[in-house]
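S.K.: Any chance you can model this:
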Amino acid sequence: MNPKDTVARALAALASFERIALALLMLTMVIITVGGVLVREIVPEYARNVAWVDEGARYMMVWLVFLSLGLALQEGRQIAMTSFLERMSPTLRLWLGRIIDLTGLVLSLYIAWVGLEMAQNVARTGQFSPTLRIPASILYYALPAGFLLLALRYALSLFGLFDRWSQPSGAAH
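M.R.: The predicted structure is shown next:
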């Protein structure tokens, strides 16, 4: 079996999982936010019972943003200077793409590492969120998780196991 085919299947499975997780996060965030607003407006005497909604929605939004990083790169939905790249020769474009992928990989791994240290520091302090009373570190772990997913995409592109340079940018979809 061709390693590229195996990687392509694994990447497609990961992307499907990410899409489902992101959709569920978004849907849950919308449902609890609308529910919280309805309770506050229709039966304000129960507003204290839904005080956790805003905090829960914020946590979900943070996870939503960071978990979408790798998928956005895979689908070409990040900011790109395509008009600049399209004017280059194919060889120069290939090498510049590798430099961009290497830089993105190194930067993503560094941010994931710093984010992991930050999350672990918060976990060591034993902080809890004010209304949900869940460990505050859960919020901080979104950063390394998202940047590791991004680093994976950069690494696969750098080593030629995923070709993100031949696809059109997300704006063209």
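
S.K.: CA atoms for contacts and neighbours, from now on please.
M.R.: Noted.

S.K.: and the longest helix along the chain, what does it pack onto?
M.R.: Across the chain, the longest stretch assigned as helix under DSSP state H is helix 3-42. If you count contacts as 3 or more Cα pairs under 8 Å, 6 or more residues apart in numbering; DSSP states H and E, helix 3-42 packs onto helix 52-67.

S.K.: And the longest helix of the chain, what's buried?
M.R.: Residues 11, 15, 18, 21-22, 25-26, 29, 32-33, 36-37, 39-40 are the ones in helix 3-42 that count as buried (16 or more other Cα atoms under 10 Å).

S.K.: Out of those, give me the two with the largest separation.
M.R.: Spanning the widest gap among the buried residues of helix 3-42 are 11 and 40, at 42.9 Å by Cα to Cα.

S.K.: And this one, please, so the two structures can be compared:
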Amino acid sequence: MNRPDPSVNPQAEAGDAPASSETSVTTEAAATAPAVAFSGLLRPLEILDRIIAMIEAFILTAGILVMAASSVANVIGRFVFGQSLYFAEELNQFLIIIVTFAGIGFAARHGRHIRMSAIYDELSHGLRKSLMIVIALVTATAMFILAWYSYQYVVSVYQTGRISPVTRVPIFLTLVWLPLGFVITGIQYVLTAIANLTRPDVYLSVSVVDTYEDNETEV
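M.R.: I've put the predicted structure just below:
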């Protein structure tokens, strides 16, 4: 009766099984590799990006938490104590403006804005990189133009001296985030263009690599 030789490696008889496993691991590692940070002369851009990210995260977190607390307190006051918070609705309106325009910069930083990529996906790596640079620069220009017009609008509101009817807050203070949000978003798209100019991969944003396999890599 023939017994199997213990010196024979079952995996070796499988042919390409180890190679296939190694290829799978390599592909997965490439898909999850972190984006390269700015360095050298571009190091200040990395610091600027981190500062903007912290400011956006703080504003979005604080704004959403305050809105949630205000809404819950208003419901409790209305149905438990029979008295609503008189400022809740107006406060939430102000916070929605802040969160919305802080959110556009946050979405740009994480590459989450809607993209029409039917043509883009069919291009070669070099053409996709070139197109992404053009898209980023054009979008940044549009954001800075909108920032200028929104700044003029805020100034015009300031000159009218309007105040909110309930909280008595000057209206222009609630609109200050309009130009700031557009400026921050424009900066994010400029950084995206620089990232594509200085790094080998295609970047959807300064921190998100377009892996071209529906596996966008984010720092």
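
S.K.: Give me the TM-score for this pair.
M.R.: The pair, once superposed, lands on a TM-score of 0.87 when counted by TM-score structural alignment, normalised by the length of the first structure; 169 aligned residues with a Cα RMSD of 2.2 Å.

S.K.: What's residue 52 of the second structure aligned with over in the first structure?
M.R.: Residue pairing (TM-score structural alignment): residue 52 of the second structure is matched to residue 14 of the first structure.

S.K.: Please apply the same query to residue 194 of the second structure.
M.R.: Looks like residue 194 of the second structure aligns to residue 159 there (TM-score structural alignment).

S.K.: where's its match relative to residue 94 of the first structure, distance?
M.R.: For residue 159 of the first structure, the distance to residue 94 of the first structure equals 12 Å [Cα to Cα, to the nearest Å].

S.K.: Same check on residue 53 of the first structure?
M.R.: From residue 53 of the first structure to residue 94 of the first structure the distance is 47 Å (Cα to Cα).

S.K.: Comparing those two, which shows the higher neighbour count?
M.R.: Counted by other Cα atoms under 10 Å, residue 53 of the first structure and residue 94 do not tie: residue 53 has more neighbours, with 20 against 14.

S.K.: For the more buried one, list the residues it contacts.
M.R.: For residue 53 of the first structure, the contact set (Cα atoms under 8 Å, 6 or more residues apart in numbering) comprises 32, 33, 36.

S.K.: Name the nearest of these relative to residue 47 of the first structure.
M.R.: Nearest member of the contacts of residue 53 of the first structure to residue 47 of the first structure, counting by Cα to Cα, is residue 36, at 7.7 Å.

S.K.: one step back: average offset of the longest helix of the first structure relative to the second structure?
M.R.: Taken over the aligned residues, the distance from helix 3-42 of the first structure to the second structure averages 1.5 Å (mean Cα distance after the TM-score superposition for the first structure).

S.K.: can you check stretch 107-123 of the first structure too?
M.R.: Taken over the aligned residues, the distance from stretch 107-123 of the first structure to the second structure averages 0.5 Å (mean Cα distance after the TM-score superposition for the first structure).

S.K.: corresponding residues in the second structure for that stretch?
M.R.: Matched against the second structure by TM-score structural alignment, stretch 107-123 of the first structure falls on residues 142-158.

S.K.: And for that stretch, what's in contact with it?
M.R.: Here stretch 142-158 of the second structure makes contact (Cα under 8 Å, 6+ apart) with 170-172, 175-176, 178-183, 185-186.

S.K.: Mark which of these are part of helices, please.
M.R.: 171, 172, 175, 178, 179, 180, 181, 182, 183, 185, 186.

S.K.: Contact partners for the alignment partner in the first structure of the fifth one?
M.R.: What that stands for is residue 179 of the second structure. Counting by TM-score structural alignment, residue 179 of the second structure corresponds to residue 144 in the first structure. Listed by Cα under 8 Å, 6+ apart, the contact set of residue 144 of the first structure reads 111, 112, 113, 114, 115, 116.

S.K.: Show only the entries of those residues found in helices.
M.R.: Counting by DSSP H, the contacts of residue 144 of the first structure place 111, 112, 113, 114, 115, 116 in helices.

S.K.: what about burial for those, which qualify?
M.R.: 111, 112, 113, 115, 116.

S.K.: and which of the ones in helices among the contacts of residue 144 of the first structure is nearest residue 88 of the first structure?
M.R.: residue 111 (30.5 Å).

S.K.: State the distance from that closest one to residue 148 of the first structure.
M.R.: Applying Cα to Cα to residue 111 of the first structure and residue 148 of the first structure gives a distance of 9 Å.
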